[in-house]
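Undergrad: The following block contains a protein sequence and its predicted model.
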Amino acid sequence: MRNYKHLRVSPTYFIVISLFYSTCLFAQQNNKQANSQNDFWEKVQFGGGIGLGFGSGYTDISLAPSAIYNFNQYVALGLGAQYKYLKQKDFYASHLYGASIIGLLNPIQEIQISAELEQLRVNVNLDGTRSNSQNFWNTALFIGAGYRSGYATVGARYNILSDRNSIYGSAFMPFVRVYF
């Protein structure tokens, strides 16, 4: 049996070794945290729409930014904001603003199915009188499908909550959706 009494290990040696290993462990932990944050932003896509329409005494300007988070290649969920200004000369001016939640399902790469809940505040000022101005909330629930290629999806959606008082001219609407 060997005698190890002549080997003495100084406390400094233990401190240096402990610091070395703890630094390695913290570095690995910080790397995992940084990677998880990077993984989150790699799955986020930004997009939306911009619209401009001008005619004889008519103006239509809209801005609708949105962002989605891709849980995997099949499912994404996102939020959007919307602002729209409409004006018909000598008749009315309207401001619409609000938010939406969108869910996307891609059963195959080329097909996209969507459900979008939209809540808009509508402010309509009729020209010539303030007493006929209207302020109300409009809720829409769109179910849609489209063909997807690259960053863009072209399709149609249907507002299942549509009635004769809806702010939209029709319950059925085409769309172009782009996310980068």
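TA: Received, thanks.
Undergrad: only C-alpha atoms for contact and neighbour calcs from this point on.
TA: Noted.
Undergrad: just the helices in the chain please.
TA: For the chain, helices defined by DSSP state H occupy the ranges 11-42.
Undergrad: which residue is nearest the centroid of it?
TA: The structure's the chain has its C-alpha centroid closest to Ala67; by Cα atoms, centre = their mean the separation is 2.3 Å.
Undergrad: In stretch 85-104, which residues are buried?
TA: Buried residues in stretch 85-104, counting neighbours by 16 or more other Cα atoms under 10 Å, are found at 85-88, 92-104.
Undergrad: Second structure for comparison follows:
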Amino acid sequence: MKKGIISLVLLISGLAFSQILVGTTQQDNNRWTFGGGIGLGFGSQSSFYLQASPRVGYRLTNDLEAGVVGSVSWQTSNYYRSTMFGIGPFANYYIARSFYVGANLQHYFINYKDKYYDYKVNEEETALYLGGGYMQRIGNNSYMQIGVMYNVLWKENSSVFSSGLIPNIGFVMGL
């Protein structure tokens, strides 16, 4: 199942990217968008974090976009190792190409191993992120998005996530 989801996300991303490169000379005729974000972190106890979240969207109107976003992350330290895959739909509404509000439904597949206690967990969790932020133009039809999302399905004692609040920075081409 996980390999199929990863393959689907890569296929959709590749098709969207090729549409952007091969698209028509008039930007208004190309309604496909492509983007995402990456993350990298280091910490104590030899901890390491790597995350990638590609997204493919389609502009339904000049201000409304919908599409699919994927997520994959790897975390490791002296005490644990985890891998998480997520996929789901998203929608963004753009306000004067300076601000956005959005919704993102993600279904996660989580594989966690505690190295100290030799404890393994395979779980699934669904998150519904609502939020918004600021957009900065960085190119012709490219933007950097800086915002905050909140997982309205988050529950303190039953979630694998430590908080429902998620700051995010990402990029989108094709707007």
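TA: Thanks, I have the structure now. Keep in mind that this is a model prediction, so the values were computed, not measured.
Undergrad: TM-score of the superposed pair?
TA: Laid over one another, the chains give 0.74 as their TM-score (TM-score structural alignment, normalised by the length of the second structure), with 142 aligned residues with a Cα RMSD of 1.9 Å.
Undergrad: before we move on, back to that, so the residue nearest to the centre of the first structure sits against Val44, correct?
TA: Yes: applying Cα atoms under 8 Å, one finds Ala67 of the first structure in contact with Val44, separated by 6.9 Å.
Undergrad: Stretch 119-137 of the second structure: how far from the chain's middle?
TA: Here stretch 119-137 of the second structure is found 7 Å from its chain centre; the criterion is Cα atoms, centre = their mean, to the nearest Å.
Undergrad: For that stretch, which outside residues touch it?
TA: Here stretch 119-137 of the second structure makes contact (Cα atoms under 8 Å, 6 or more residues apart in numbering) with 97-114, 143-154, 159-160.
Undergrad: PyMOL command for the buried members of these?
TA: In PyMOL, this line selects whichever of these come out buried by 16+ other Cα under 10 Å:
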select buried, resi 99+100+101+102+103+104+105+106+107+108+109+110+111+112+113+114+143+144+145+146+147+148+149+150+151+154
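Undergrad: Identify the residues contacting Gly102 of the second structure.
TA: 90-93, 130-132 are the contacts of Gly102 of the second structure under Cα under 8 Å, 6+ apart.
Undergrad: Throw those into JSON lines and include distance to Asp63 of the second structure, thanks.
TA: What follows is these, written out as JSON lines (distance: Cα to Cα, whole Å):
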{"residue": "Phe90", "distance to Asp63 of the second structure": "14"}
{"residue": "Ala91", "distance to Asp63 of the second structure": "11"}
{"residue": "Asn92", "distance to Asp63 of the second structure": "8"}
{"residue": "Tyr93", "distance to Asp63 of the second structure": "6"}
{"residue": "Leu130", "distance to Asp63 of the second structure": "17"}
{"residue": "Gly131", "distance to Asp63 of the second structure": "16"}
{"residue": "Gly132", "distance to Asp63 of the second structure": "14"}
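Undergrad: Nearest residue to Gln119 of the first structure in space, please, no chain neighbours.
TA: Thr139 (4.7 Å; Cα to Cα, 6 or more residues apart in numbering).
Undergrad: And that neighbour? What does it align with in the second structure?
TA: In the second structure, Thr139 of the first structure lines up with Thr126, judged by TM-score structural alignment.
Undergrad: residues near that match, how many?
TA: By other Cα atoms under 10 Å, 17 other residues sit near Thr126 of the second structure.
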